[in-house]
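S.K.: Sharing a model that was predicted from the sequence below.
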Amino acid sequence: MSIVVTGATGHLGHLVVEALLARGVPADQVLATGRRTDRLEELAGLGVRTAQVDHDDPTTLDAVLQPGDTVLLVSGSTPGARMDQHRAVIGAATRAEVGHLVYTSATRADDTDLVLAPEHAQTEEALRASGLPVTVLRNNWYTENYAADLERARQSGVLAAGAGDGRVASATRADYAAATAAVLADPAEHAGRTYELGGDSAWDYDELAAAMGEVLGREVTYERLSADAQGAALRSAGLDEGTTAFVVALDQNIAGGALDVVTGDLARLAGRPTTPLVEGLRPLVG
């Protein structure tokens, strides 16, 4: 039996593999899967087994999953396409009679207006219908998501957003990876559980601007934008209508409190406090 990490060639999946090894899981018990052969070669250098897998081609999944495996389904990154990919993994896991499925979902997936949530809620429903032992990890925002905002703030001294006074309980990918590895290493302990994962505290955008200023060594101020003003600014910057609508909706979700969930689950699973905002931003400074 293996711990199978799907999406291991992405940022979070790669960190999960590293976190499993750091916990003492034998490398030969970890199977890292993904599309990118170059990234799989990097993972193989850690001693783990690897397999090239395409979630759009279920036969590649059938070739690697085995009865009793513990499988991490890292959610897809392409809205509109991820649901079919998730169903492919769940179907292959069901056919293989794996021992446990762990899924990286979204905050309050089944009880929120968060623009990202519907496909995650549908995936959670499909997981329940599979009949397999399941653990759901509802990940809040990644601090690394602010890398582009940080670079713009470096140049302009301004953090412009439509998030109003909303708060975000972000944490670093490494924080989430540590918690995920803890679940994968002892899946029976977490069977049937849904965890709301996020940072130990929720900050607002004035605090985000201050944290950016600290790591950049310059003053950064938060400019509150209306939805209309934000949309106009994004379109003038060259974003298409679909992307513009998504970003505006997301910031409106944040303003409404969609990402302010603080439960302590992430720190408890990781076995340590989550990374403070300033420290999470520091590695993003190029």
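M.R.: Here it is on my side, so go on. Residues are numbered from 1 along each chain as shown.
S.K.: all contacts plus neighbour counts: C-alpha atoms, from now on.
M.R.: Will do.
S.K.: ok but Arg138 is inside a strand, no?
M.R.: Yes - under DSSP: H, G, I helix; E, B strand; the rest coil, Arg138 sits within a strand.
S.K.: quick one: contacts for it?
M.R.: 104-109, 194-197 (C-alpha atoms under 8 Å, 6 or more residues apart in numbering).
S.K.: Quick one, which of those residues are buried?
M.R.: Buried residues within these, counting neighbours by 16 or more other C-alpha atoms under 10 Å: 104-109, 194-197.
S.K.: Now render those residues as CSV, adding distance to Leu184.
M.R.: Below are the buried ones among the contacts of Arg138 laid out as CSV (distance: C-alpha to C-alpha, whole Å):
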residue, distance to Leu184
Thr104, 12
Ser105, 15
Ala106, 18
Thr107, 20
Arg108, 22
Ala109, 21
Thr194, 14
Tyr195, 14
Glu196, 16
Leu197, 15
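S.K.: which one of the residues you listed sits closest to Thr244?
M.R.: Distance to Thr244 across these (C-alpha to C-alpha) is lowest for Ala106, with 20.9 Å.
S.K.: The closest one and Asn139 touch, don't they?
M.R.: Yes - the pair Ala106 / Asn139 is scored as a contact, 5.1 Å apart, by C-alpha atoms under 8 Å.
S.K.: this is the other structure I want to compare:
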Amino acid sequence: MSVRLRNDAIYPTGDEATLTASLVLSAAAEPTQSAMSKPVVFVIGATGSVGSATVKTLSAKYADKVEIRTGVRNPKKAGELKSLAGVTVVKAEMGSTELETTLRGVNTLFIVTPGVENRAELAIATATSAKKAGVKYLVVVSVLTADNLDTIFGRQLHKLETEVKALGVAYTILRLPFFVDNAWAFKDTIKGAGAMYNPVDPTKPLSPVVVADVGNAAAAVLADSATHANKTYIIISDRHTYGDMAAAFGEALGKTVTYNRVTYDDAKKAFMGMGFPEWQVHGIMELFKLMDAGDPVISTTDVGDYQKITGETPTSLKTWVAQVKAGFE
């Protein structure tokens, strides 16, 4: 059985996951006079899937409007980011005591919440340093279930949202669900056996988001943060079932793709076997069970926030599958 989620800050995964400047600055570097002519947007957690997608969109669409800085733990490993037009790579670590210096001169900070157990504390420390540095706007990744305190992820991110709002700095919260891109977990079994394995009822709807859509929405907010101050958005791309996903892959690949429901115990063992920490596996199982229970937050149909922010239609499941089908053949 192959079951794997990719998640950048959350269910998001937090696996938070994979995916991502022409100049590397030291933490104490001051912006040049030319850079000061544009507002500075800083993305911390820039080498994960959400951070990377956001920086790519900022570079492609808004480099003439904002100065783009990306914070990474090891700038030497940020080759993809360095290749993007208008992007500057900066050494920065979530929760570091040096951030107050690093973030001086920054107008808007995007905190791509990490996928570690103390992520709320790290993100809160980062937001606090940003306030001390004079950052005017905070954009923070949260989860769709942040109001559900009966869940691990909900408790973590509810705490983060509460603390960010209490700082007295203008903010935007981006609540994200599962990623459609987590379907890459099924690549080997779809290619080899025409099969998907998961514990969720294939008839129960969920409302995930395509990572590229997250980057598109986040970049739009960062480029015009004042318009979105003190707002909380839910970013989803489409509403479908896992049965719909199997059918979409079957149609795109021209073969039968079956969905095979496994037990929660087997799913948990599979995740643990792939190295996921136990706390995160429990959180993922909680979300799967909410899907099975038909939780309305998990299966929302409202894509209005994405359209409001970007002026675009989000990526449908069939469109995403068509874009990636070569990797599943």
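M.R.: On my side now, so go ahead. As the structure is a computational prediction, the values presented were derived from the model and not from experiment.
S.K.: So which bits of stretch 163-179 of the first structure are buried?
M.R.: 163-164, 166-179.
S.K.: got it, and stretch 253-270 of the second structure?
M.R.: So for stretch 253-270 of the second structure, counting by 16+ other C-alpha under 10 Å, buried means 253, 256-260, 267-268, 270.
S.K.: Of the residues you listed, which is the nearest to Pro75 of the second structure?
M.R.: Ala270 (33.4 Å).
S.K.: Double-check that that closest one belongs to a helix.
M.R.: Yes - per three-state DSSP, Ala270 of the second structure lies within a helix segment.
S.K.: Once you drop chain neighbours, what's closest to Ala179 of the first structure?
M.R.: Ala270 (4.1 Å; C-alpha to C-alpha, 6 or more residues apart in numbering).
S.K.: How much space separates the one you found from Ala178 of the first structure?
M.R.: Separation of Ala270 of the first structure from Ala178 of the first structure (C-alpha to C-alpha, to the nearest Å): 5 Å.
S.K.: so where do the strands sit in the stretch 151-300 of the second structure?
M.R.: 170-176, 195-198, 205-206, 231-234, 240-241, 258-261 (DSSP state E, counting those that start in this stretch).
S.K.: Which of those strands sits closest to Val303 of the second structure?
M.R.: Among those, strand 231-234 comes nearest to Val303 of the second structure, with 7.9 Å by C-alpha to C-alpha.
S.K.: Now do the closest one: which elements does it pack against?
M.R.: Secondary-structure packing of strand 231-234 of the second structure (3 or more C-alpha pairs under 8 Å, 6 or more residues apart in numbering; DSSP states H and E): strand 170-176, helix 304-310.
S.K.: if you set the cut-off to 7 Å instead, what comes out?
M.R.: Applying 3 or more C-alpha pairs under 7 Å, 6 or more residues apart in numbering; DSSP states H and E, one finds that strand 231-234 of the second structure makes contact with strand 170-176.
S.K.: Give me the distance from the strand it packs on to the chain's centre.
M.R.: 12 Å (C-alpha atoms, centre = their mean, to the nearest Å).
S.K.: Just give me the mean distance for it relative to the first structure.
M.R.: Strand 170-176 of the second structure differs from its equivalent in the first structure by a mean of 0.7 Å after superposition (mean C-alpha distance after the TM-score superposition for the first structure).
S.K.: which residues in the first structure does that strand align to?
M.R.: Under TM-score structural alignment, strand 170-176 of the second structure corresponds to residues 133-139 of the first structure.
S.K.: Buried residues in that stretch, which are they?
M.R.: 133-139.
S.K.: looking at this, Leu72 of the first structure is in a strand?
M.R.: Yes - read with three-state DSSP, Leu72 of the first structure is one of the residues of a strand.
S.K.: since we're on Ile3 of the first structure, how many residues are nearby?
M.R.: When neighbours are counted by other C-alpha atoms under 10 Å, Ile3 of the first structure registers 25.
S.K.: go on, the one 3 residues further on?
M.R.: Thr6 of the first structure is flanked by 27 other residues according to other C-alpha under 10 Å.
S.K.: So what does it match up with in the second structure?
M.R.: Checking TM-score structural alignment: Thr6 of the first structure goes with Ile44.
S.K.: ok, Thr263 of the second structure touching Pro199?
M.R.: Yes - counting by C-alpha atoms under 7 Å, Thr263 of the second structure does reach Pro199; the two are 5.5 Å apart.
S.K.: Can you show me the helices along the stretch 151-286 of the first structure?
M.R.: Using DSSP state H, counting those that start in this stretch, the helices found in the stretch 151-286 of the first structure span residues 173-185, 205-216, 227-236, 241-255, 265-270, 277-281.
S.K.: repeat for the stretch 51-200 of the second structure
M.R.: Using DSSP H, counting those that start in this stretch, helices in the stretch 51-200 of the second structure cover 79-82, 99-102, 119-133, 152-166, 187-193.
S.K.: The residue nearest to Ala179 of the first structure: neighbour count?
M.R.: Ala270 of the first structure has 20 nearby residues by other C-alpha under 10 Å.
S.K.: Many thanks, we can stop here.
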